[in-house]
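1. one predicted model, sequence on top.
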Amino acid sequence: MSDPQESDERSLINTRWQRTLEVLSVIGPPLTVATALLVYFGWARTDAQSKAMGLDVSLFGYTVQDFILRSIQSLFQPLAWLVVIGLLWLMLDRAVSRLLEAARYRKLIHTIATVVLILGFAYAAVMWIVIVTRPGQTVLYAPFLIAAGLLVGAWGLSVRRRAAEPAARALRITPRALERALVFTLVTLLLFWGTSDFAQALGRGAALDYQERSHLLPTAVVYSKERLAVTAPNVREESAGTESAPLFRYTGLRLLVVSGGRIFLLNDGWTLAQGRVVVLPDNGSIRVEYGNPAAD
């Protein structure tokens, strides 16, 4: 015969393992979604910036790691706020759970939860109507607000169920797993939608920022044994060699980025309307000297 105490210990261990797996199953997808959002945000931001500058994002040859690094700086504060809000929500949910242990608060919490779920879903519906009625316009942050309304409404529904009487909860059969999966999928799609709009707005803003602050980019002087025929405005070609050893020097350029085996340069006084992006191979066929813009 097995020892009852040993059986209880095994049951406790199994319960702990089940809870651990549940926690991992909950934490895993958000981490995957967060990584995917970082990559997508970096790509969408770079794509919008490239198009505003008359380029294609594929020219830069960025890797997945490059897109993540380009997105972290812009998403650091929003992600920090999301973590803070998530911690506050967990504290609130635990406080509600402790109040539910007292039977005298169940009816009040049930009523408040009903109001919260109605307001949350109604807010999400109103924001959706706002987007649908403006098909040609981008309502910034609207997808995030819809996702927030859905999460608040879903949480209110969860609290309402927990506040119901045990007998009533036993009679109610709900496909909770399918319900949570649908909410998670919908919120994820809304996050990608909102991330795309936000990233594109930042990308277009970054292109305008280059127009206004191109004089703060590092200076670049290009030396080449062959004439490069650079026709960008304010770029000057000078002969720095001899007839037997020709060498051409190009000034009036600013470094944009070095990526994908290419050097991307802007001309002095670069603008979105009239500027040019000079693309040179980074393979040793040319020599580039970079300088501090403050020395100009």
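-> On my side now, so go ahead.

2. going forward, measure contacts and count neighbours with C-alpha atoms only.
-> Fine.

3. scan the protein for its longest helix.
-> helix 4-52 (DSSP state H).

4. counting by contacts, list what it packs against.
-> Packing partners of helix 4-52 (3 or more CA pairs under 8 Å, 6 or more residues apart in numbering; DSSP states H and E): helix 64-100, helix 176-213.

5. of those, which is nearest L24?
-> L24 lies closest to helix 176-213 among the helices and strands packed on helix 4-52, at 15.5 Å (CA to CA).

6. give me the buried positions along the closest one.
-> 184, 187-188, 190-208, 210-211 (16 or more other CA atoms under 10 Å).

7. do stretch 74-81 as well
-> Neighbour-count burial for stretch 74-81, with 16+ other CA under 10 Å as criterion, is recorded at 74-75.

8. quick one: contacts of that stretch?
-> Residues from elsewhere that reach stretch 74-81, judged by CA atoms under 8 Å, 6 or more residues apart in numbering: L38.

9. distance between that stretch and the chain's centre?
-> Here the centre of stretch 74-81 is set off from its chain's centre by 9 Å, with CA atoms, centre = their mean, to the nearest Å.

10. go on, stretch 31-48?
-> That offset, for stretch 31-48, works out to 5 Å (CA atoms, centre = their mean).

11. next: stretch 78-97.
-> 20 Å.

12. now that stretch: buried residues?
-> V96.

13. same question, stretch 41-49
-> Buried residues in stretch 41-49, defined by neighbour count with 16+ other CA under 10 Å: 41-49.

14. returning to that earlier point: tell me the angle the longest helix of the chain makes with helix 176-213.
-> 30 degrees (axes from the mean of the first three to the mean of the last three CA atoms, to 10 degrees).

15. could you check the angle helix 4-52 makes with helix 64-100?
-> 130 degrees.

16. and the comparison structure, right after this:
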Amino acid sequence: MPGEPPERGTASPAPPTASETAPGTSASSPAESGGDGGKGNEILRWLIGAVANATVLTALLVYFGWQRNDVQSQELGFDESILGMSTRDYVLRSVWPVLVLLLTIAIGGMVWLQWDDRLVRRIRAGGRDDRVVRWTLRVLPFAWLILPGAVWIVGYVWRAAAYVAFPFSIGAGVLLLVYAIQLRGMLPGASEPPPGRVPLLRAFAAIIVGVSLFWGASDYATIQGYAMADRFAAGIRNLTQVVVYSPKRLYLTAPGVTETTLTDEKAAYRYRYTGLRLNLHTGGHYVLVSDGWTPRHGVVMLIADDDPVRLEFVRDR
């Protein structure tokens, strides 16, 4: 189902309000603020301000990176914490996937702007008598239920896509509900909301949208983590080959590792280990696996930067 990950083979600061006006403009002049159209776009400006917040973006990048690495590590059979990855590592490894999410949000916002422009013109021209306006105001208040329901149904066909889209559909549905309330306020003869109602509405919507954003990013990171684990298991031979030289015996007994004792007693290094592959370098140590690594029986080895060993990285085609 959309709320569950696809089956495997074995088992901040408060968002800026839209009422803030740019320098040199007047909030009390409908003509200068775009009239009803400007009012209808308040929800979109508020959303952009929240998503573009540097603190929110950084938190999203770090959380995405941690979740993806945690899922991959569990699939590979070890705990993510042994990697010792820093916040910088999480951020740098998460930039491209999160940019895809933000690009999707931006495209959705552009489509929303086009629809809003046409809808506002219809409201000005015909008000409730316009059939498109009438049906839009009937359907949008239930978007918080319609969108997740539609994604849930799609999940029976495209499970992975629905698993990622389900949280975002909840946030989008809440935004459309707030948008519908603003559109109703643009109709001729519409009464002003009670004092304090709009800030509370935006605050509650911000909480739901924020949770949906991180929930969706978590699901996307989970899918990415599974995919990375699958690629890792299938591409061990494509990783960089590593030869380890050590003055003392290291007793590396992973499957596929060969230990060779060097005969020159005056050599600085007496033992050589081959059959190793570089997984990554992070947290001040090298993470190595062996040629014989398998999902059922695999060993992960850590060699610190300051260990008295010599590493040779070999291009192995």
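-> All right, it came through fine. Values in this document were obtained by computation on a predicted structure and should not be read as measured data.

17. TM-score for these two?
-> After superposition, the two chains reach a TM-score of 0.80 (TM-score structural alignment, normalised by the length of structure 1), with 271 aligned residues with a CA RMSD of 3.0 Å.

18. what's the closest of the helices and strands packed on helix 4-52 of structure 1 to T114 of structure 1?
-> Among the helices and strands packed on helix 4-52 of structure 1, helix 64-100 comes nearest to T114 of structure 1, with 14.0 Å by CA to CA.

19. so what secondary structure elements neighbour the following helix or strand past that closest one?
-> Once helix 64-100 of structure 1 ends, the next helix or strand along the chain (criterion: DSSP states H and E) is helix 106-132. When contacts are defined as 3+ CA pairs under 8 Å, 6+ apart, helix 106-132 of structure 1 packs onto helix 64-100, helix 142-163.

20. which SS class is F264 of structure 1?
-> Counting by DSSP: H, G, I helix; E, B strand; the rest coil, the backbone at F264 of structure 1 sits in strand.

21. that one reaches L256, doesn't it?
-> Yes. With contact defined as CA atoms under 8 Å, F264 of structure 1 reaches L256; the gap is 5.4 Å.

22. report the longest strand in structure 1, please.
-> Looking across structure 1 with DSSP state E, the single longest strand is strand 248-259.

23. what span of structure 2 lines up against that one?
-> Aligned using TM-score structural alignment, strand 248-259 of structure 1 spans residues 271-282 in structure 2.

24. and for stretch 53-60 of structure 1?
-> With TM-score structural alignment as the criterion, stretch 53-60 of structure 1 aligns to 76-83.

25. can you list the buried residues in that stretch?
-> Residues of stretch 76-83 of structure 2 classed as buried: 76, 80, 83 (neighbour count, 16+ other CA under 10 Å).

26. reformat the residues you listed as a markdown table; add distance to V151 of structure 2.
-> As requested, the buried residues of stretch 76-83 of structure 2 are exported to a markdown table (distance: CA to CA, whole Å):
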| residue | distance to V151 of structure 2 |
| --- | --- |
| L76 | 31 |
| E80 | 31 |
| L83 | 36 |
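
27. out of these, flag the one nearest to G189 of structure 2.
-> Distance to G189 of structure 2, by CA to CA, is smallest for E80 among those, at 59.1 Å.

28. look up how far L137 of structure 2 lies from the closest one.
-> 48 Å (CA to CA, to the nearest Å).

29. now L213 of structure 2
-> Distance, L213 of structure 2 to L137 of structure 2, by CA to CA: 26 Å.

30. got it, and G210 of structure 2?
-> Here G210 of structure 2 is placed at a distance of 25 Å from L137 of structure 2 (CA to CA).

31. again with L92 of structure 2
-> Separation of L92 of structure 2 from L137 of structure 2 (CA to CA) stands at 43 Å.

32. give me the more crowded residue out of these two.
-> Neighbour count, other CA atoms under 10 Å: between L92 of structure 2 and L137, L137 has more, with 18 against 12.

33. coming back round to it: quick one, which of the helices and strands packed on helix 106-132 of structure 1 is nearest to K225 of structure 1?
-> Per CA to CA, nearest to K225 of structure 1 of those: helix 64-100, 32.3 Å.

34. check the mean deviation of that closest one from structure 2.
-> Following the fit onto structure 2, the mean deviation recorded for helix 64-100 of structure 1 is 2.1 Å by mean CA distance after the TM-score superposition for structure 1.

35. picking up where we left off before, wait, which of the buried residues of stretch 76-83 of structure 2 is closest to G127 of structure 2?
-> Nearest to G127 of structure 2, judged by CA to CA, of these is E80 at 57.2 Å.

36. ok, the closest one touching Q67?
-> No. E80 of structure 2 is not in contact with Q67 according to CA under 8 Å; the separation is 9.4 Å.

37. structure 2: which residue goes with L150 of structure 1?
-> Checking TM-score structural alignment: L150 of structure 1 goes with V174.

38. measure its match to W144 of structure 2 for me?
-> Taking CA to CA, one finds V174 of structure 2 at 5 Å from W144 of structure 2.

39. likewise for S29 of structure 2?
-> Relative to W144 of structure 2, S29 of structure 2 is positioned 33 Å away (CA to CA).

40. who's more crowded, these two?
-> Neighbour comparison, S29 of structure 2 and W144: the larger count goes to W144, with 18 against 10 (by other CA under 10 Å).

41. check the gap between the more buried one and P194 of structure 2 for me.
-> From W144 of structure 2 across to P194 of structure 2, the span is 23 Å (CA to CA).

42. what of I208 of structure 2?
-> Taking CA to CA, one finds I208 of structure 2 at 22 Å from P194 of structure 2.

43. and what of G109 of structure 2?
-> For G109 of structure 2 relative to P194 of structure 2 (CA to CA), the value is 29 Å.

44. do the same with G292 of structure 2
-> From G292 of structure 2 to P194 of structure 2 the distance is 69 Å (CA to CA).

45. who's more crowded, these two?
-> G292 (17 against 7).

46. what residue of structure 1 takes the place of that one?
-> By TM-score structural alignment, G292 of structure 2 lines up with G269.

47. go ahead and confirm its match touches H215.
-> Yes. Look at G269 of structure 1 against H215 with CA under 8 Å: they come within range, at 7.2 Å.
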